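> Provided below are the primary sequence and the corresponding predicted coordinates.
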Amino acid sequence: MTAYEKISINNAGLNYFVQYTLIKLNPLLMVRLLIVILAAYGVYTLYNKFIAVNRALTEQENKSKNIEFTDYEEVDKK
């Protein structure tokens, strides 16, 4: 058995997927799907950055107002 046969056997599912999507389906559809996936990922990362910035600003605001959140488990232990 040659190395090529081993590779084709190991990647049989991937080869089938690539051949099916590139030959059977419209390649333009694949491009649109890729654009949608990348756009969704971009929105997801921007949303996470917005949440992180908002959380940091809230913590900074609470520190400036000297608001400290107590851990109720620590209070119960005392």
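Received, thanks.
> going by C-alpha atoms from here, please, whenever you check contacts or count neighbours.
Noted.
> for Asn54, see how far away the residue most central in space within the chain is.
Closest to where the C-alpha atoms of the chain average out (C-alpha atoms, centre = their mean) is Tyr41, at 6.2 Å. The spacing between Tyr41 and Asn54, counted by C-alpha to C-alpha, to the nearest Å, is 20 Å.
> can you give me the helices for this protein?
Taking DSSP state H to define them, one finds helices in the chain at 3-10, 12-19, 27-64, 72-77.
> what's the shortest one in contact with?
This means helix 72-77. Applying C-alpha atoms under 8 Å, 6 or more residues apart in numbering, helix 72-77 has no contact partners.
> let's bring in a second one:
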Amino acid sequence: MKQLLRGVGIVLGLCFVSAVQALPTPTGKVILTVTGNILNTNTAEGTAEFDRKMLVDLGMVDRQTKTPWSEGSNLYQGLI
């Protein structure tokens, strides 16, 4: 579950970042490719590719919350 939440955080973070600035070309091994109806791309195929450094540079945040569906508090980690 924690990995799924991180994945969702990454995708949401990428949406916000791509709306604000131009997307650079990855210099390292591509580890994430985003396809679909996206505005900012960095490939000739119209996709957005990211290497590890690009994802790390987005920044991570921790949020601790409580929900009525789980006991105790939950820690969520993801991109800004």
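In hand now; what should we look at? This structure is a prediction, so every number in the text was calculated from the model and none was measured.
> what's the TM-score for these two chains?
After superposition, the two chains reach a TM-score (TM-score structural alignment, normalised by the length of structure 1) of 0.30; 28 aligned residues with a C-alpha RMSD of 1.9 Å.
> look up how far Val53 of structure 1 lies from Glu5 of structure 1.
52 Å.
> just to check, Arg6 of structure 2 is in contact with Gln77?
Yes. In this structure, Arg6 of structure 2 is within contact of Gln77 by C-alpha atoms under 8 Å, at 6.1 Å.
> more neighbours: which of these two?
The residue with more neighbours, out of Arg6 of structure 2 and Gln77, is Gln77; 19 against 16, by other C-alpha atoms under 10 Å.
> are we agreed that that one is in a helix?
No. Applying DSSP: H, G, I helix; E, B strand; the rest coil, one finds Gln77 of structure 2 to be strand, outside a helix.
> list the residues that contact it.
Leu5, Arg6, Gly9, Met60, Val61, Asp62, Arg63.
> list only buried entries from those residues.
With burial judged by 16 or more other C-alpha atoms under 10 Å, the buried subset of those is Arg6, Gly9.
> tell me which of the contacts of Gln77 of structure 2 is nearest to Phe50 of structure 2?
Gly9 (14.7 Å; C-alpha to C-alpha).
> around the closest residue to that closest one other than its chain neighbours, how many other residues sit close by?
Closest residue to Gly9 of structure 2 apart from its sequence neighbours, by C-alpha to C-alpha, 6 or more residues apart in numbering: Gly78 at 4.6 Å. Residues within reach of Gly78 of structure 2, counting by other C-alpha under 10 Å, total 21.
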